[in-house]
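K.L.:
with the input below, show me the fold.
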Amino acid sequence: MFLLIISVVIAAFLPFLPFIYLPILSLIILSLYIKLDFKVSTLKIVVALLLIIFVYFTSLAHKQQVDFLLMGLKEQRGEYLLKVAENNGDYYTLKIISSQNSKKRDSILFFTEQELPINTILLYKGEIKNFNQYKNPGSFSPYNIYRWRNYGYITENSGNTAIIQFGDKVSKKEINDFINKRLEKLADMVVPLAKGVLLGQRRELTTEQIINLNRGGLLHITAVSGLHVGIIYLIVQTILKKILSKKLSLTIAFITAFAFTGIVGFRPSTLRAIIMLGIYSFAQIQGYPYSLKRALEITALLNILYYPLVVLDPGFQFSYLAVWGIAYISPKLKFFEIISNNYISSILKITVAVQLAILPLNYYYNKGIPLLTPIANLLVAPILPLYLGALICFILFPWKIIAIPLEIISYYILNISAITGYWLHINEIMLIFIVFLFLCVFVIYKLKNYRFKYLIPILLSALMLIFFFHQPAVKIHFLDVGQGDCALVQYRGYNILVDTGGIMGSNIGRNVLLPTFNYLGVKKIDYLFITHPHFDHMGALGEIIDYIEIDNILIPDNEEMYTPTFLNVLEKILEKDINFQRLKKGDSLVLGNITKQVLHPPENYYPSQSVLNNISLVTLLDYKGVKVLFTGDIEGEGESLLIDELVPVDILKVAHHGSNTSTGELFLTISTPKYAIISVGLNRYGHPSNEVLQRLRDRNIIYYTTQRDGMITVKIKRNGQYRISTYGR
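P.N.:
All right, here's what the predicted structure looks like:
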């Protein structure tokens, strides 16, 4: 059964992997069946193959359907009648009742601070946005699963929303409101955590609390999961078994857990838990033996057969791998049995087993290894059932005697998360090197031939030297941030960021930039250039300023810079005591052999049109004769002022995402770039313009786009030679 599950998961993933993986993974599956299930019957093999084929083609068909819809679908605009189907805490899932658009989506996510009852009818006029799939190393969007489900999303700023009819008077919202009112009787400091743990609501948690919980590996306790469902079941069953029959106590416990799941939502992790609890309850009532391994395998198989794309959901991946660790790894950790206290021994085994099981996922999604997460979970996991039980009691009986221990435990959890948030962030090359190092140590330990024992360290040292000397002196990464701009320059430990990108409602800083920074080894930003105050160039600044140290922020020295968008972030910049500088034509930044010269805007410049675009900082980066021109969103008027300053460049960052209002004939004739980089995503503006692309072709300028190529990296060697590579293809 376990082998079948692995095969089915691989089959579900295959449509999303390059074609070259198909024969490789097929051989892996075949080899596993030959090695592990050599004596399996022909009938079982046939059934397994049929299931694998079914899952593969179901997954493939759905992917092709979504690809077809998205191929010609930019941003849908129109009028939609929508119904609130589910409250997910930070957003609502809406079903489309009627639409003007012929290309319909399955559902829409609505990111809003409004409180909307289930079954509320909304009239929405505006655009429905697509979920981007960002092609950067380390980047991951938690909403990728919704992209493949053919979901779109809307925000309060993407259109006009009117409530046509309020939903049910008695609904999950009313239950949530009742619970929220009771929880608000607790101390202000602990209310957000209590709401997060019981209802999965993170809105009231401060940014600092979310960062600490995430780094400490405890953020999962604020996302209602299978753990919560299991604890509710355990609490109810433990209490009732003392006063009711076994059959009745198990039945009521399951019904209670099922009702709780209905309130918080049937997500992959809660669905996994409730199905497994159903199997457990049935086995106990009927007197059948219960196998955790078999229950997990049956539940996973049912989930995947019903909806193969669920394997792309991080909630599914973490939930099933965690339980797999308990079932398969925990029994092998015999070392902890030396502890005389069975309870402590069991907690240690389960905690370590779970952390080992989800370690690959932690690395994949965070590009790092949590160093103290096992300790944090070890300190918090044993008291979580007590905490949940006390919360339920407080909701029923809001007495001060219950509130006091709740507040103490809340402070305890928040403090534990604050002191255990240490991660080791390493990129894939370094990870491969570490694995290789451990393999060498293992081989040396096993080898009996002493000559080979000395040869391996010598070879390893040689490989390290080769690796070091082949590293480029300068790396310039043009990140895929959708319809926006973001470039990172790395040189001698310095990190220079030019713009941050930003898409309304996307949390692009936390979901895209920070994971990529972790992958690239960025611990702090030394210099952050904001070219101009449009959201697609600086929208993520408000996010990353909370997560990563920034030494200097540099902006155009122009009064037009101080828009509401920028002023919203300026207050936070001043609070963080970040060095803040205004730049104009003639200023420059020199770091060793690298120079970044400001060419625009000139002093006291006031554009007559496209004001914010034309005040863009235009900078020329020069390293040993290799010149890269960064242009922001400058348009024709600004370009005309640059003509006298322009010199031939090697690489041009095309202005304004390839708009036909920029990158004019004369500008290209004088700058004569060999390569052009266009930072662009899905948009309704027609970027990049065919006219601009034709200008580039006419001059034999090789161009790259982040939408097509993903992150684009320029690597400049110490001798001035350079090459360009792409991540997305």
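K.L.:
use CA for all of it now, contacts and neighbours both
P.N.:
Will do.
K.L.:
which residues in the stretch 451-600 of the chain form helices?
P.N.:
Per DSSP state H, counting those that start in this stretch, the stretch 451-600 of the chain carries helices over the ranges 508, 514-520, 535-538, 541-547, 564-575.
K.L.:
could these go into TSV alongside distance to residue 54 and mean neighbour count?
P.N.:
Listed next are these as TSV, based on distance: least, C-alpha to C-alpha, whole Å; neighbours: other C-alpha atoms under 10 Å:
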stretch	distance to residue 54	mean neighbour count
helix 508	36	25
helix 514-520	35	22
helix 535-538	42	22
helix 541-547	43	18
helix 564-575	50	14
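K.L.:
distance to residue 198 added to these, as JSON lines?
P.N.:
JSON lines is the format used below for the helices of the stretch 451-600 of the chain (distance: least, C-alpha to C-alpha, whole Å):
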{"stretch": "helix 508", "distance to residue 198": "27"}
{"stretch": "helix 514-520", "distance to residue 198": "28"}
{"stretch": "helix 535-538", "distance to residue 198": "35"}
{"stretch": "helix 541-547", "distance to residue 198": "26"}
{"stretch": "helix 564-575", "distance to residue 198": "31"}
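K.L.:
indicate which one of the ones you listed is closest to residue 385.
P.N.:
Residue 385 sits nearest to helix 541-547 of all those, at 30.8 Å, using C-alpha to C-alpha.
K.L.:
for the closest one, packing partners?
P.N.:
Helix 541-547 sits against helix 207-215, helix 564-575, with contacts defined as 3 or more C-alpha pairs under 8 Å, 6 or more residues apart in numbering; DSSP states H and E.
K.L.:
now the second one, please; I'll put the structures next to each other:
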Amino acid sequence: MVTCQTSGTFLAAILIFIAIQKRFTFIFLLLCFAVVVLSHFYFQHHEKVQTAQFNKMQQQSEYQGVATFTQQPVKKGNQFKGFVNVRNERFKYSYYPKKEQDALGHGEQLFHLTCQIRGQFKPINDHIHSPFHLFIKSVDFGSCTATPERQHDYLKQHQKFITDQLQETAIHFPGRIVALISGDVSQLDEQELTDVKAIGIYHLLAVSGSHVTALSAIIFTVLIGLRVPTVFIKIVLCVVLIVFGLYTDLAPSAVRSIITVLFILFLPRKWLHQGVDTLGLCFVFISLIFPHFIYDIGFQFSFLITLFILLSKPLFERTQQGWLNLLYLTFIAQLGSFMISAFHFNEIQWMGLISNLLFVPFYTFLLFPLALLRFILLHLPFPFYLLDQLLNFLFFIHDQCVDICLYFVKFKWFIPELSSIWLCFVLFALLMVLHYFVKRRFVSAVFMFMIFAVIITKVPLQHTNQLTMLDVGQGDAFLFQNKAGETVMIDTGGKAIRENEVNNHSISKYQILSTFKKRGITKLDYLIITHPHADHIGELDYIMTQIHVKQLIINVDSFNPEQLAYLKHYAAKLDTHVSDFRDMSEICQIYH
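P.N.:
Purely as a prediction, here's the structure:
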């Protein structure tokens, strides 16, 4: 995650840029400097506390005690997922019950039970702000008691009611309605999530500022049409938005949007003369109450994209055509998200520039309003077959468009790992591109962006011979890379999959592909598989779909005929040549 020093550097850079643009006085510049210094010490203290808590959790990772299950579990294969309260803290959990327990449906009955459990806490990654995930090894169902009524989370009860009601409708994808309304994507298929992330529209499924804006606009338009007094409209919006925020489990991006809307509704107009001022006030307010939000990726995306849009206000004011403003908005949003994507994911979803032009209006004006309407109508004891079929048709169109976009996603844009100095360069370069774009000097902006893109993609790469032993659990995976950028990988790691278990390919997603992106590796020249055991070949199929493998080298004798036939057919579809290990001379020449 972003360190205190890096956060302070970013904030200082933004303040200096704005100060120069606005020609602030010397006193105001001193005040800006004081804000940077104070924020540095504030977040440094928070980081020390967070580090101590992180280390304590790692030292006490094994847990045996009481846990309260606060959410209806979501079953995927033989696995149950949800949220649990342990020691007055809320954690995501995963639970693989024994077969006899699963047959009795115990896993699905955990909602609002308090039970004795045995499990282990593990962080998602090594960063001190990483949330911990509870992997439950066993549940003593004999010790379970119903959570007292006074402790019930009524919003969770209502979410369970909505989920159950959606199952009774004719909607083919009820999980998508849940995701659009509450931001809960746990009911969506892993491949579906991977696809929408790949084309850069995941923010439309998870709760974001666009949902809050659309919800506020719908309520405001309806109440204005009914001639409701403004004061009552503000009260209704306030109540609905607060409930909506709680309904989304206080998702940081939703909290940012909700607080911004509330500021606009209730603060005096003279305080809201500049949108950047409102955004800054909102940032300070949220940071003081929820300091950990600043490390949330969605929160960072939300604020930086909003900042870039607000800085582009003169461009929108001078443009009368709505379609042209939408085009500008999409480009500026991509520009605002560039640095966060490069830092956290080492990849730029360039397809988002095109896909958002299509999907943002599609979600804003069709899917979200209709999903909200269906959500409201679920409280009535009547079927709405035509509305359900309309939603099914829209989801069908949606999936067809996603498939078309996915065809072009095979062209990857990886960004190497960036130091703090490089991140500062990225920020200033993006602001300069934005400056020229807002001034309508589009040729200069595009030319500058292209030069910047080439520099940031190629220059930070380390052109040395490297051997990396990848952390793939009990399996093995080795990556060789020479000065010329040629690559050889030995085995992929993996794990044995239980019966009915869904393979989420976490090893590939969080270890192997993450390393590829940081090294700027967009292809593998050779991938060697020593033998077809799960801990050596388990991630092969997923890796081959995510990155082009030129040549796959195997020990033909170690595969049975069915395995070999499937592997050759699968490789042929992905334009990968399969050969036997006995011809190794070409590989040896690479590292000679």
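K.L.:
ok so, going back, specify the stretch among the helices and strands packed on helix 541-547 of structure 1 that is closest to residue 630 of structure 1.
P.N.:
For residue 630 of structure 1, the closest of those is helix 564-575, at 20.5 Å, according to C-alpha to C-alpha.
K.L.:
if we can go back for a sec, format the helices and strands packed on helix 541-547 of structure 1 as a markdown table; extra columns: distance to residue 481 of structure 1.
P.N.:
Output for these, formatted as a markdown table (distance: least, C-alpha to C-alpha, whole Å):
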| stretch | distance to residue 481 of structure 1 |
| --- | --- |
| helix 207-215 | 22 |
| helix 564-575 | 19 |
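K.L.:
what's the closest of those to residue 94 of structure 1?
P.N.:
Of all those, helix 207-215 comes closest under C-alpha to C-alpha, at 26.6 Å.
K.L.:
now the closest one on structure 2. Mean distance?
P.N.:
Following the fit onto structure 2, the mean deviation recorded for helix 207-215 of structure 1 is 2.8 Å by mean C-alpha distance after the TM-score superposition for structure 1.
K.L.:
need the residues that contact that helix.
P.N.:
With C-alpha atoms under 8 Å, 6 or more residues apart in numbering as the test, helix 207-215 of structure 1 has contacts from 219, 370, 414, 417-418, 420-423, 546-547.
K.L.:
buried subset of those?
P.N.:
219, 370, 414, 417-418, 420-423, 546 (16 or more other C-alpha atoms under 10 Å).
K.L.:
may I ask which two of the residues you listed are separated the most?
P.N.:
The span of those, defined through C-alpha to C-alpha, is set by 370 and 546 at 19.8 Å.
K.L.:
quick one: stretch 317-328 of structure 1 to chain centroid distance?
P.N.:
Between the centre of stretch 317-328 of structure 1 and the centre of its host chain there is 21 Å, according to C-alpha atoms, centre = their mean, to the nearest Å.
K.L.:
same question, stretch 458-471 of structure 2
P.N.:
26 Å.
K.L.:
cool, stretch 85-94 of structure 1 as well?
P.N.:
How far stretch 85-94 of structure 1 lies from its chain's middle: 19 Å, per C-alpha atoms, centre = their mean.
K.L.:
what do you get for stretch 412-421 of structure 2?
P.N.:
In terms of C-alpha atoms, centre = their mean, the centre of stretch 412-421 of structure 2 is found 18 Å from the chain centre.
K.L.:
ok, residues contacting it?
P.N.:
Applying C-alpha under 8 Å, 6+ apart, the external contacts of stretch 412-421 of structure 2 come out as 6, 342-343, 346-350, 456-458, 460-461, 517-522.
K.L.:
and the contacts of the longest strand seen in structure 1?
P.N.:
As assigned by DSSP state E, the longest strand anywhere in structure 1 is strand 76-87. Residues from elsewhere that reach strand 76-87 of structure 1, judged by C-alpha under 8 Å, 6+ apart: 92-101, 116-129, 173, 265.
K.L.:
still on that earlier bit, got a ChimeraX select line for the buried ones in the contacts of stretch 412-421 of structure 2?
P.N.:
Selection of buried members from the contacts of stretch 412-421 of structure 2 for ChimeraX, criterion 16+ other C-alpha under 10 Å:
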select :6,342,343,346,347,348,349,350,456,457,460,461,517,518,519,520,521,522
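K.L.:
now the helices: where do they sit in the stretch 351-500 of structure 2?
P.N.:
Listed in chain order, the helices of the stretch 351-500 of structure 2 (DSSP H, counting those that start in this stretch) span 352-362, 368-377, 385-408, 420-438, 442-458.
K.L.:
residue 540 of structure 2 is nearest to which of those helices?
P.N.:
Proximity to residue 540 of structure 2, assessed across the helices of the stretch 351-500 of structure 2 by C-alpha to C-alpha, is greatest for helix 385-408 (20.3 Å).
K.L.:
same for the closest one, what does it pack against?
P.N.:
Packed on helix 385-408 of structure 2, when contacts are counted by 3+ C-alpha pairs under 8 Å, 6+ apart, are helix 190-198, helix 368-377.
K.L.:
re the thing from before, farthest-apart pair in the contacts of helix 207-215 of structure 1, please.
P.N.:
370 and 546 (19.8 Å).
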